[in-house]
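Colleague: Okay, here's the prediction I keep looking at, along with the sequence it came from:
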Amino acid sequence: MIKPTSSNTPSKIKNSYRWFPYFRDCIGAIDGTHVTSKVRRSMSAAFRGRKHHTRQNVLASVDFDTRFTYVLAGWEGSAHDASILSDNLTRPDRLQIPEGKFYLGDAGYACRPGILPPFRKPRYHLNEFSPRNRP
């Protein structure tokens, strides 16, 4: 059973002095993933992504306990994540993003209310996130 997430700040963020100031209003992450599918031959061109197999692009959101909170399947493999999200936000059964809260997205999404993608072109220092640098 897929349930929408609570709009409360997750304890993993609330109890972290490193993450709380930046992610206190974050309720999860959102992304698209490609799933192999079988479709009618007449529709196969639209469902063919970068690889040679027919695929569906599935939009999904997860909370901080890695539980699915929303899934939208059925889009062609050639569809871009941002197009799927834009269409989704106009549907009556859309992904519900509470006012003042946001999901983390990847670089395939534009910055918009409720979605926070990474900044373009920063150089992240992965050694800052190694286990020895954690509190």
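Modeller: Everything's here; your move. Residues are numbered from 1 along each chain as shown.
Colleague: CA only for contacts and neighbour counts going forward, please
Modeller: Noted.
Colleague: For the longest strand anywhere in the chain, which residues meet the burial criterion?
Modeller: For the chain, the longest strand by residue count, based on DSSP state E, is strand 26-36. Neighbour-count burial for strand 26-36, with 16 or more other C-alpha atoms under 10 Å as criterion, is recorded at 26-32, 34.
Colleague: Next one: the most centrally placed residue in the chain from residue 51, what distance?
Modeller: In the chain, the residue lying closest to the centroid (C-alpha atoms, centre = their mean) is residue 30, at 1.1 Å. For residue 30, the distance to residue 51 (C-alpha to C-alpha, to the nearest Å) stands at 23 Å.
Colleague: and the host helix or strand of residue 70, what other elements does it pack with?
Modeller: For residue 70, the element it lies in under DSSP states H and E is strand 68-76. Using 3 or more C-alpha pairs under 8 Å, 6 or more residues apart in numbering; DSSP states H and E, the elements in contact with strand 68-76 are helix 44-47, strand 55-62.
Colleague: let's go with 6 Å and repeat that
Modeller: strand 55-62 (3 or more C-alpha pairs under 6 Å, 6 or more residues apart in numbering; DSSP states H and E).
Colleague: Was I right to think residue 13 contacts residue 25?
Modeller: No: Residue 13 lies out of contact with residue 25 (C-alpha atoms under 6 Å); the separation is 9.4 Å.
Colleague: any idea how far residue 120 is from the nearest residue to residue 53 once chain neighbours are set aside?
Modeller: The shortest distance from residue 53 to any non-neighbouring residue, by C-alpha to C-alpha, 6 or more residues apart in numbering, is to residue 36 (7.0 Å). Residue 36 is 30 Å from residue 120, where distance means C-alpha to C-alpha.
Colleague: Second structure for comparison follows:
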Amino acid sequence: MDLNDEDCIGALDGTHVRVKISNEDAPRYRDRKGYTTQNVLAACSFDLKFTYVLPGWEGTASDSRIIKSVLTRNDNLKIPQGYMNRSRLIAPYRGVRYHLKEYFVRPPENAKELFNLHHASLRTTIERAFGILKKRFSIIASTIEPNYCVDTQNEIILACCILHNYLMGVDPDESLIAKVDEEVLHSHCERVASTPREDDEDARQGDIIRDSLISVMWQNYVQM
């Protein structure tokens, strides 16, 4: 058994898009870099097409808070609650090497590191999708000064994602993909490890699934 895109249905993460906000609301939308942004939750398949997009959250909102809210909506995102380990949403091991660049220098030395390497490799899918989206449509690029309010920017983001999916089918632009891949590889970092742990039965089932995966993965790895 291995962890690859045949065993997973997609990748999930958030990205920040700059937005024009009143001075009164600005503190709720100001991200760690000091810009006023909205946090956009999205899921994508491994062909880099978006399967779920939820814009509109203020820049200070955490990914886990957004995911919990999603579960109360009438949307089609069918995953368990939270960014922690779940029976259908598997998180990496915290406190274990995760960055792809680290494994280029020193290969995995145990089963948990091997799992995190595979997890990180798959997780770059959503980062690549975001990168291509923002390079195709400069109106939502991180370096562009925002000109639209949240509601208008929401519609722009959704329209860009729809156009992105269409273009990935008819004009993927391999040179653009290659450029984004290089940028993602050099800037890849872990964000999920800081998410607080939730203690419930579904989380424990996720732990069991993950632990059963790594034993088989490690056996296959050392026999290669």
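Modeller: Structure's in. What do you need? Being a predicted model, the structure only gives us computed values, none of them experimental.
Colleague: Work out the TM-score between the chains.
Modeller: The TM-score (TM-score structural alignment, normalised by the length of the first structure) is 0.65; 104 aligned residues with a C-alpha RMSD of 2.8 Å.
Colleague: on that earlier part again, the longest strand of the first structure corresponds to what range in the second structure?
Modeller: Aligned by TM-score structural alignment, strand 26-36 of the first structure falls on residues 8-18 of the second structure.
Colleague: Quick one: map residue 59 of the first structure onto the second structure.
Modeller: For residue 59 of the first structure, the residue aligned by TM-score structural alignment is residue 41.
Colleague: Return the distance of the spatially closest residue to its match that is not a sequence neighbour relative to residue 61 of the second structure.
Modeller: Distances taken as C-alpha to C-alpha, 6+ apart put residue 14 closest to residue 41 of the second structure, at 4.3 Å, once the chain neighbours are dropped. Residue 14 of the second structure sits 10 Å away from residue 61 of the second structure, going by C-alpha to C-alpha.
Colleague: for residue 165 of the second structure, same thing?
Modeller: Taking C-alpha to C-alpha, one finds residue 165 of the second structure at 26 Å from residue 61 of the second structure.
Colleague: So the two - more neighbours on which side?
Modeller: More crowded of residue 165 of the second structure and residue 61, by other C-alpha atoms under 10 Å: residue 165, with 20 against 16.
Colleague: from what I can see that one touches residue 49, true?
Modeller: Yes: under the criterion of C-alpha under 6 Å, residue 165 of the second structure lies in contact with residue 49, with a separation of 5.1 Å.
Colleague: can you put the buried residues of strand 26-36 of the first structure in CSV and add distance to residue 108 of the first structure?
Modeller: Formatted as CSV, those follow (distance: C-alpha to C-alpha, whole Å):
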residue, distance to residue 108 of the first structure
26, 18
27, 19
28, 16
29, 13
30, 11
31, 8
32, 9
34, 14
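Colleague: coming back round to it: ok, and the closest non-adjacent residue to the residue nearest to the centre of the first structure?
Modeller: residue 61 (4.2 Å).
Colleague: Then residue 92 of the second structure?
Modeller: Nearest one to residue 92 of the second structure, counting by C-alpha to C-alpha, 6+ apart, is residue 116 at 5.4 Å.
Colleague: Residue 80 of the second structure - how many residues pack around it?
Modeller: 17.
Colleague: how about it, what does it touch?
Modeller: With C-alpha atoms under 6 Å, 6 or more residues apart in numbering as the criterion, no residue contacts residue 80 of the second structure.
Colleague: quick one: it is in a strand?
Modeller: No: secondary structure of residue 80 of the second structure (DSSP: H, G, I helix; E, B strand; the rest coil): coil, not part of a strand.
Colleague: how much space between it and residue 89 of the second structure?
Modeller: With C-alpha to C-alpha as the criterion, residue 80 of the second structure and residue 89 of the second structure are 7 Å apart.
Colleague: what's the answer for residue 55 of the second structure, then?
Modeller: 21 Å.
Colleague: same deal with residue 53 of the second structure?
Modeller: 17 Å.
Colleague: got it, and residue 130 of the second structure?
Modeller: 20 Å.
Colleague: the more surrounded of those two?
Modeller: Neighbour count, other C-alpha under 10 Å: between residue 130 of the second structure and residue 89, residue 130 has more, with 25 against 20.
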